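Undergrad: Predicted coordinates and the sequence they were generated for:
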Amino acid sequence: MRRLVVVLALIAGFLVTPATAEAATGQLLRDDTGLYPRVIQLANGRILASVVTFVGNADGIGAIYESTNSGKSFTQVGTVEDPEAADGQGLCCATLFELPKPVGAMPAGTLLWAASVGASDRPMSLRIWKSNDVGRTWSYLSNCATASNTSGLWEPEFSIAKDGQLVCHYADETDPAHSQKLMQVWSSDGVTWTDPTPTVASTTVGHRPGMPVVRKLPTGTYLMSYEICGVGGQYDCAAYTRQSADGWNWGSPSAPGVLTRTADGKYFTHAPTLAVAPNGNLLVVGQILQNPDGSVAAGNGRTLFVKSGNGTWRTIPAPVAVTNPYNNYCPNYSSPLLVSPDSKRVLELASDYDAGVCKTYYATGRAG
């Protein structure tokens, strides 16, 4: 299980990378371990970013950063210290979200942070923390999922459905009938979570859909990006999307979705993320860029996909250039994108190795 290996490797204190690797371009977010970056723009115009890092006795923490100059620079403003992630219990795959409307007793503007906790001290859970002071301090809120056995729960992601319910999406390894599937649960208050429902669940036991990212389009339609691993061949871990009119019903879970590829057949594999520009344009990035024949493409680690409306995906340069990313939890792994309010620029955060340490870099480039 790739993610479990990640957590255990970090706890053991070794990060292995080829000695010839060159660190990514862009500015360092922090000059030590920074994994699984996330970035959002708040209603007040500030930009918040987060990474997972480790301190002390392998305590996993969420480091929260703020930019007040459109992503030109970041300053750490907060830390999420979950006691359930202390002493090497494991922390992975954190997410950030700002409530656009009240949910229960939480007003609009409340920040949510959630992560997979307990990979080395099962059972795992997806634990949610909230902040009412723009990320400075955090308090525990709830679990949106807790494993019923010793298998994994990974990669939480939030959205607000059309009916106003808060939705938590995640990857679930706990069902013996599926090596992994994508699930969702909903809550009217952020405390009590109900109705666990599959969104992507192949009829082939060994398939592993994972890493959901959900965005609401200006039209009101919802779009989800994800990978499907375990299929073998050149499209193993390829990036897909699917749509929902209401943010809850995503069509048949057994359908793979729409493969994300350009008109000339290039596609991404592993750890895709999705961004929506205010003008409706879509941007996607994945860890590895591949040619139609499955070979690694020349622009690997330096390319985004963008499309307008019902057009086709086309390539543009990535703001952060990662040299030859490969199937590994660090280089260009789940790199988040954030488009500027005028839809002209895109901020990217991407991780890469520097002297054996996985660090996060950021930079801004053209969005189209």
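TA: Nice, thanks for sending it over.
Undergrad: drop to CA atoms for contacts and neighbour counts, all remaining ones
TA: OK.
Undergrad: mind listing what the residue lying closest to residue 282 once chain neighbours are set aside touches?
TA: Distance criterion Cα to Cα, 6 or more residues apart in numbering; nearest residue to residue 282, sequence neighbours excluded, is residue 276 at 4.8 Å. By Cα atoms under 8 Å, 6 or more residues apart in numbering, the contact set of residue 276 is 215, 216, 217, 282, 283, 338, 339.
Undergrad: Comparison target, given below:
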Amino acid sequence: MKFLHLSILAIACVSYTVASILKRDFSTTIFTPPSSYQVPRTLYARSLMLTVNDASGTLLSTWENYSGGVTWFPIYRSSNHGQTWSPLSKVTDQVNGWGLRYQPILYELKQDLGGYKAGSILLAGNSIPADLSATKIDLYISTDKGLTWKFLSHIAEGGEADPVNGKTPVWEPFLMVYNNQLHCYYSDQRDPKHGQKLVHQSTSDLKAWSSVVDDVTDSDYTARPGMPTIAQMGNGKYIMTFEYCGTRNCDVYYKITTDPTSWDNVAPTQLIARDGTAPYSSPFITWTPIGAQSGSSGAKTANGTVVANAYSDGSLYVNKQNGDPNAWTRISTSSPGQYSRSLAVGFNPKDIVIVGGGALNGNNNVVSLYARDVNGCSYCT
């Protein structure tokens, strides 16, 4: 039998003969750092598919870049659905003189906001000096599809970049627009009642930010909920995943709410797959409207599929029942477990794009892209 090997992000074939079966798995290296880079070289990679005034599925990627000195966030672009990548720009620290060091996140505005047009790209990340003595989550914007960048605002400021209870850094931003406001969710160690908690702040003009709102707190001071990511599900509700460190082994937990500005009164649920696997550390979550296997594009369903992952293994954890705790199943991927791998929906919405920067203390980290059919199909129409 002869299989036609195409990128899993390519447009699906229209004939369903044996000869047109597609191999869905696909992987590539986005960036290999030079030997001069410091360990871990790269980490915490993120991707973004452009959708506003771009029908071709252009992809951008960024990551923590351990180049030494005053650091920055690279922006790489792919115009062929992730098969090849090239450098596009650098997001540099324009205001602090410290560098942009940790935890970047990319977000495309789907609507006009704060005087900027839909299609503008936001980047939030942690500006930190070389001695790690302070943390600032800063917001930048590009109005030309990632080619140039401008500082917009300081979102939050904290102390030394050290994940130890009693220190006061701010960490791990995640961006989302809801109700005509941009919301930035992040991990916060500044509250003396909590070793760490999850919070958010909001803005309507991308410059002035609201006061802090608690999202995940714990009466146990040593508990450390962290790394929030959010997706809207098929039923309209929102799901937030996070790691629960401290006494809970950094296990993956989640909350579900109808209002993504109000989480703190929602009880958390641990993510445990039907086979008993309990993933842990640095989760990420996304959602695709594809729920069933039907032809090369899959079939959209009312629920679609919630997709999560974690550092503990290379699997995807999928849920076709809007986060029902008894409906998580595990799908293998060709990706290794990587620290804070990001997930996104590909140009074909049945394809889940996995972008990672390597292991937490890896000596040979590179930035890589893997993708997997959301229904677990390796060869399929």
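TA: Now that the structure is in, tell me what you want to look at. Computed from a prediction, not measured in an experiment: that's the story for all the values here.
Undergrad: Need the TM-score between these chains.
TA: TM-score for the superposed chains, counting by TM-score structural alignment, normalised by the length of structure 1: 0.80, backed by 315 aligned residues with a Cα RMSD of 2.2 Å.
Undergrad: Pick the one among the contacts of residue 276 of structure 1 closest to residue 206 of structure 1.
TA: Distance to residue 206 of structure 1, by Cα to Cα, is smallest for residue 215 among those, at 27.5 Å.
Undergrad: Give the aligned equivalent of the closest one in structure 2.
TA: Aligned by TM-score structural alignment, residue 215 of structure 1 pairs with residue 231 of structure 2.
Undergrad: Buried only: go through the contacts of residue 276 of structure 1 for me.
TA: Neighbour-count burial (16 or more other Cα atoms under 10 Å) applied to the contacts of residue 276 of structure 1 gives 215, 216, 217, 282, 283, 338, 339.
Undergrad: can you confirm the first one is in a strand?
TA: Yes. Secondary structure assignment places residue 215 of structure 1 in a strand (DSSP: H, G, I helix; E, B strand; the rest coil).
Undergrad: quick one: it and residue 222 touch, right?
TA: Yes. Contact status for residue 215 of structure 1 versus residue 222: in contact at 5.8 Å, counting by Cα atoms under 8 Å.
Undergrad: report the longest strand in structure 2, please.
TA: strand 299-309 (DSSP state E).
Undergrad: which helices and strands sit right next to that strand?
TA: Judged by 3 or more Cα pairs under 8 Å, 6 or more residues apart in numbering; DSSP states H and E, strand 299-309 of structure 2 is in contact with strand 284-292, strand 316-319.
Undergrad: quick one, which of those is packed in tightest?
TA: Most buried of these by mean neighbour count (mean count of other Cα atoms under 10 Å) is strand 316-319; its value is a mean of 25.
Undergrad: compared with structure 1, how much does that strand deviate?
TA: Taking mean Cα distance after the TM-score superposition for structure 1, the mean distance separating strand 316-319 of structure 2 from the aligned residues in structure 1 is 1.2 Å.
Undergrad: which part of structure 1 lines up with the helix or strand just after that strand?
TA: Using DSSP states H and E, the next helix or strand after strand 316-319 of structure 2 towards the C-terminus is strand 328-331. Counting by TM-score structural alignment, strand 328-331 of structure 2 falls onto residues 313-316 of structure 1.
Undergrad: Distance from the chain centre to the matching stretch, please.
TA: From the chain centre to the centre of stretch 313-316 of structure 1 is a distance of 21 Å (Cα atoms, centre = their mean, to the nearest Å).
Undergrad: which residues sit against it?
TA: Outside stretch 313-316 of structure 1, the residues that touch it by Cα under 8 Å, 6+ apart are 260, 261, 262, 263, 303, 304, 305, 306, 307, 367, 368.
Undergrad: Over to stretch 78-92 of structure 1?
TA: By Cα under 8 Å, 6+ apart, stretch 78-92 of structure 1 touches 3, 7-8, 11, 36, 52, 57-65, 115-121, 129, 135-138, 140, 154-155.
Undergrad: Show me which of these are buried.
TA: The buried subset of these - by 16+ other Cα under 10 Å - is 3, 7-8, 11, 36, 52, 58-65, 115-120, 129, 135, 137-138, 140, 154-155.
Undergrad: out of these, which are inside helices?
TA: Here DSSP state H is the test, and these give 3, 7, 8, 11 as lying in helices.
Undergrad: Now for the counterpart of residue 78 of structure 2 in structure 1, how many residues are close by?
TA: With TM-score structural alignment as the criterion, the equivalent of residue 78 of structure 2 in structure 1 is residue 67. Using other Cα atoms under 10 Å, residue 67 of structure 1 is surrounded by 18 other residues.
Undergrad: ok, the residue nearest to residue 67 of structure 1 when sequence neighbours are not counted - contacts?
TA: Counting by Cα to Cα, 6+ apart, residue 74 is the residue found nearest to residue 67 of structure 1 once chain neighbours are left out, at 4.6 Å. Residue 74 of structure 1 is in contact with 29, 65, 66, 67, 68, counting by Cα under 8 Å, 6+ apart.
Undergrad: now the end-to-end length of stretch 340-359 of structure 1.
TA: Stretch 340-359 of structure 1 has an end-to-end distance of 24 Å (Cα to Cα, to the nearest Å).
Undergrad: What ranges does the stretch 1-150 of structure 2 have for its strands?
TA: 22-23, 26-31, 42-49, 59-65, 73-78, 86-91, 100-108, 121-127, 135-142, 150-158 (DSSP state E, counting those that start in this stretch).
Undergrad: Just tell me the aligned range of the third one in structure 1.
TA: So the one you mean is strand 42-49 of structure 2. Residue span in structure 1 matched to strand 42-49 of structure 2, by TM-score structural alignment: 34-41.
Undergrad: Same question for the first one.
TA: Residue correspondence for strand 22-23 of structure 2 in structure 1, counting by TM-score structural alignment: none.
Undergrad: next one: the last one
TA: Structural correspondence for strand 150-158 of structure 2: residues 139-147 of structure 1, per TM-score structural alignment.
Undergrad: Now find how far off-centre that stretch is within its chain.
TA: On the basis of Cα atoms, centre = their mean, stretch 139-147 of structure 1 is displaced by 18 Å from the centre of the chain it belongs to.
Undergrad: Same check on stretch 224-241 of structure 2?
TA: When distances are taken as Cα atoms, centre = their mean, stretch 224-241 of structure 2 is centred 11 Å away from the chain's centroid.
Undergrad: Can you list the buried residues in that stretch?
TA: Of the residues in stretch 224-241 of structure 2, 224-234, 238-241 count as buried by neighbour count, 16+ other Cα under 10 Å.
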